[in-house]
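Asks: got a predicted structure here, sequence first:
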Amino acid sequence: MAKKGAEKEQLFIIVAGAGKMGYNLTKLLVSEKHEVLLVEKDKERYNQLNPELGENVFFGDAAESDVLKNVGANRANVIVAVTGDDETNLIICQLAKIMYMTPRTIARISNPKNEDIFSALGVDNIVNTTKVVNSLIEKEVDPGMLVPILEMKGGRVEIVETEVSSNSPVAGKAIKDIKLPAECLI
């Protein structure tokens, strides 16, 4: 535990993928006074974020070695890959580790079956969005009440059904008023 008044070390963090997760993570890290660079390959999304983020957003594909070199992967403390594609996130983390000796890599995965593979291939921290969403739902709903109906896309998408008890925190709420992560679709 840090002592009160102790200053946090400023880190250089590269975030790959400017979706909701990458964008919000970048804003949070900038507010915590870290040096952050958000890398986005979609020109339209980059143009949308550039007026707000300025020098904290870079147009390019972080899965390309030259782009990682240009954004300073060799001096980054952490690279966080949060694109919408598991395989792209793995490539980014492996390039960062192998070519640029980035000390710490973090990857978001959607398919729970990829967790062991990512770990075996050297990704330091893995954020399994399926587990996160499931955990959040279980906090709101009795886990014994979740009934799997259909699994699609090799486990990346699961449709579940539940019955909500009258004393549940979500009882009586409209579905649109229930706060669920961005990855959760209703």
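Replies: Nice, thanks for sending it over. Residues are numbered from 1 along each chain as shown.
Asks: make it CA atoms for all contacts and neighbour counts henceforth
Replies: Noted.
Asks: which helix is the longest one in the chain?
Replies: Longest helix in the chain, counting residues (DSSP state H): helix 86-100.
Asks: second one coming, line it up with the first:
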Amino acid sequence: MYAIVVGGGKVGYYLARELIQGNNEVLVIEKDGAKCERIAQDLGDVVLKGDGCEAATMEVAGFGRADMVIAVTGDDEDNLVSCQVAKVKFAVPRTIARINNPKNEAIFRKLGIDTTVSATAAILSQIEQELPEHPLMRLLTFKGGGLEIVEVKVPPASAVVGRRIRDVLLPQQSIIVLLVGQDGTPRVPTSDTTIQAEDEVLAVTPTENEETLRNILTSPPGGSEPGSSDPGYGRPGPAGPYEPYR
């Protein structure tokens, strides 16, 4: 595999080193001459001094034959430009961009970047797992689809404990796909499956309904669960959001 790494800072340096150790062909593009010298001394002739956002540099680097372009500079705009040009002009099969500001993640996805990596989002996800007052964890976001796979832990005081899935009003297009009990046993749900206290619920939901889903699965009786007349919610039973559970 031929991988081009745009950005020769600490992230780019260690990434290139690991890729080289995996017997991949690697080229690092870096503007700073001192960083280029360090990479050349430690890793060999695998560095090109230049701007990874400029087409001329990309031509010299061989973007046209690259299997993957990984942009890991400290500037989100540079990472976006490098990956976009790689994808559009050079038809690189796989582009990966480092995101320093998590707010830019949705923009990167909409503009066609295959994979985004955000250290801030990763740390936040880990914190969310440790905080009982924030029981929802985002596991996966589908590129361009506006859907997410999330995990929600059902507290003992939740209004949904002891209720069948068909009787729980979820946001439209939200579906529970797996329940994992307190003992770690997974259960593929049907419409008659009962939700138990401490269940870990894996669900697919539109991004904009994430917080609503969390409230429904964690709020105590008399809390924020909506009525069937509220906008944006499906109806319980086979005619509602649980048609897949036949």
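Replies: Happy to help now that I have it. Computed from a predicted structure; not experimentally measured.
Asks: which part of structure 2 matches the longest helix of structure 1?
Replies: Aligning helix 86-100 of structure 1 against structure 2 (TM-score structural alignment) gives residues 76-90.
Asks: name the residues that touch the matching stretch?
Replies: Here stretch 76-90 of structure 2 makes contact (Cα atoms under 8 Å, 6 or more residues apart in numbering) with 6, 52-53, 55, 63-64, 69-73, 92-101, 104, 108, 111-113.
Asks: now the strands for structure 1?
Replies: Listed in chain order, the strands of structure 1 (DSSP state E) span 12-16, 35-40, 57-59, 78-81, 104-109, 125-128, 147-152, 157-161.
Asks: now tabulate those strands in a markdown table and tack on distance to residue 94 of structure 1 and mean neighbour count.
Replies: Shown next, in a markdown table, are those (distance: least, Cα to Cα, whole Å; neighbours: other Cα atoms under 10 Å):
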| stretch | distance to residue 94 of structure 1 | mean neighbour count |
| --- | --- | --- |
| strand 12-16 | 13 | 26 |
| strand 35-40 | 16 | 24 |
| strand 57-59 | 20 | 22 |
| strand 78-81 | 10 | 25 |
| strand 104-109 | 8 | 24 |
| strand 125-128 | 13 | 17 |
| strand 147-152 | 27 | 11 |
| strand 157-161 | 25 | 14 |
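Asks: can you lay out those as a markdown table showing distance to residue 29 of structure 1?
Replies: Compiled in a markdown table, the strands of structure 1 are given as follows (distance: least, Cα to Cα, whole Å):
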| stretch | distance to residue 29 of structure 1 |
| --- | --- |
| strand 12-16 | 8 |
| strand 35-40 | 7 |
| strand 57-59 | 13 |
| strand 78-81 | 12 |
| strand 104-109 | 14 |
| strand 125-128 | 17 |
| strand 147-152 | 34 |
| strand 157-161 | 29 |
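Asks: count the neighbours of the aligned partner of residue 53 of structure 2 in structure 1 for me.
Replies: Aligned by TM-score structural alignment, residue 53 of structure 2 pairs with residue 63 of structure 1. Residues lying near residue 63 of structure 1 (other Cα atoms under 10 Å) number 21.
Asks: understood, closing this out.
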